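S.K.: let me see the structure of the following:
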Amino acid sequence: MDFFAPLRRALARFTRDERGVITTEMIIVTPLLVWLFLALFVYWDGYRAKNTAVKATVAVADMISRESAPINSSYITGMHRVYRYATAAQRPSWLRVTLIQYSEAGSAFRVIWSRTTDSSRAQAHTNASIAEMRRNLPNITDADTLMVVETWQEWSPAFWVGLSEQVFYELATEKMRAQALLPIT
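M.R.: All right, here's what the predicted structure looks like:
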């Protein structure tokens, strides 16, 4: 007398029965698909924000390089507003604009002037700080001037999918078009 025969038959029937499999698969896969959709959205938004920050930085640098009248701190603040508008910034951002001149004799850049919209996060450049970022600057001829525009834009993901908050840093350089030594007041 096989005492476990009914139990084995019931177990065999259970393993062959495929009713409800789709529901079970849906319960298992749906959270993964939702997470994947949210992750793609967040990564796409991050790339969009980074790309927009790059374009806005280059646009601001180009606008300043075409300026022919003396500029002041209000002008720099206005350029920061243009940047914020172009990026549709919801989070804090700040900007630093520096006019530098290259000296072939000293083989170094000299800061003519530097202004920032948030001095607690980005100090105005000095000759020493420009020397530290020399490898990021293009080669130019003796006595040429270069406008350096740096922007920082905070970004936070809409959903937590493994990405943390970030600050996008962008640097754009432009040769001055209207006049070599753009005065600041």
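S.K.: CA only for contacts and neighbour counts going forward, please
M.R.: Will do.
S.K.: what comes up buried for the helix or strand hosting Phe168?
M.R.: Using DSSP states H and E, the element containing Phe168 is strand 166-175. Judged by neighbour count using 16 or more other CA atoms under 10 Å, the buried positions of strand 166-175 are 168-175.
S.K.: center of this structure - which residue?
M.R.: Phe168 (2.8 Å; CA atoms, centre = their mean).
S.K.: check contacts around that residue.
M.R.: Contacts for Phe168 (CA atoms under 8 Å, 6 or more residues apart in numbering) come out as 50, 53, 151-155.
S.K.: need the buried ones from those residues selected in ChimeraX.
M.R.: Isolation of the buried members of the contacts of Phe168 (16+ other CA under 10 Å) is achieved in ChimeraX through the command below:
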select :50,53,151,152,153,154,155
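S.K.: to compare against the first, here's the next sequence to fold:
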Amino acid sequence: MLISSLKKAARSFTRDQNGHVTVEILIIMPIMLWLFGVGWVYFDAMRQQDVNQKANYAIGDTISRETNPIDAAYLQNSHNLLQLLTQSTGTETDLRVSVVKYKEQQSKWVLVWSAVVGNQQKLTNGDMSDYVARLPSAAAGGQQLILVETWDDHKPIFNVGLDPFEIRTYSFNRPRYSPQMLYTLGGENNGWGNGDQTAPGASLCTNNAENQTDCTAPVTGI
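M.R.: As a prediction, the model looks like this:
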């Protein structure tokens, strides 16, 4: 008798379609909120990556249009622009601008100068091997490229399994209206003249002067 009653109650329970909406909401709502948080966090990460890359393009395009030498103040203002576009703070964002030149006789890119705003290190000729795959395989002798790199620490707003990570962007442009991009430091330029100036210092090669020969000595950045 007891077993028959239990079976009847079980069948009645499985067939019963009545319920309380509040109970169902309490069960489903946490799952829905978690899924919403996951979607928001990953979408925001991809959005921020896109924003940072577009900010990189904007800075690189602006620098490529310059015809006057740029200096530390110019780079600081470019960093301020990066912060504005990415809505980040100075401690989270770094900017590095470098200029490389193609050495036709050696069939390779060498560093002309590199400058940083933030905590990153300046680019060196020893780092150029890491950029071979990112640069054109060949170019006209003496052609310059402006490399713009940014770093930004991204912290997800919710803890849904995505750890904080660093957003790094990269782009390169040719100088648009001049054959070279100058960088001034302490009142002197980086040694690239109009072909008839004497480079600062004792060596055309070490100062990267425009009228230097195709030196075999490595070119060092500023």
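S.K.: looking at the contacts of Phe168 of structure 1, which one is closest to Thr24 of structure 1?
M.R.: Looking at the contacts of Phe168 of structure 1 and their distance to Thr24 of structure 1, the nearest is Trp155, at 38.2 Å (CA to CA).
S.K.: mind checking which helix or strand Ser4 of structure 2 is in?
M.R.: Taking DSSP H and E as the definition, one finds Ser4 of structure 2 inside helix 2-15.
S.K.: mind reading off the mean deviation between that helix and structure 1?
M.R.: Superposed on structure 1, helix 2-15 of structure 2 shows a mean distance to its aligned partners of 3.1 Å (mean CA distance after the TM-score superposition for structure 1).
S.K.: SS state for Asn119 of structure 2?
M.R.: Secondary structure for Asn119 of structure 2, judged by DSSP: H, G, I helix; E, B strand; the rest coil, is coil.
S.K.: residues touching it, list them.
M.R.: Asp94.
S.K.: one step back: now, among the contacts of Phe168 of structure 1, which is nearest to Leu38 of structure 1?
M.R.: Lowest distance from Leu38 of structure 1 to the contacts of Phe168 of structure 1 (CA to CA) belongs to Trp155, with 16.4 Å.
S.K.: ok, and the closest non-adjacent residue to that closest one?
M.R.: If you skip the residues right next to it in sequence, Trp155 of structure 1 has Gln166 as its closest partner in space, 5.3 Å away by CA to CA, 6 or more residues apart in numbering.
S.K.: just to be sure, Val111 of structure 1 is in a strand?
M.R.: Yes - counting by three-state DSSP, Val111 of structure 1 is located in a strand.
S.K.: so how far does whichever helix in structure 2 runs longest sit from its counterpart in structure 1?
M.R.: Ordering each helix of structure 2 by length in residues (DSSP state H) puts helix 21-64 first. With the two structures superposed, helix 21-64 of structure 2 lies on average 1.4 Å from its match in structure 1, counting by mean CA distance after the TM-score superposition for structure 1.
S.K.: which element, helix or strand, includes Ser178 of structure 2?
M.R.: With DSSP H and E as the test, Ser178 of structure 2 turns up in no helix or strand.
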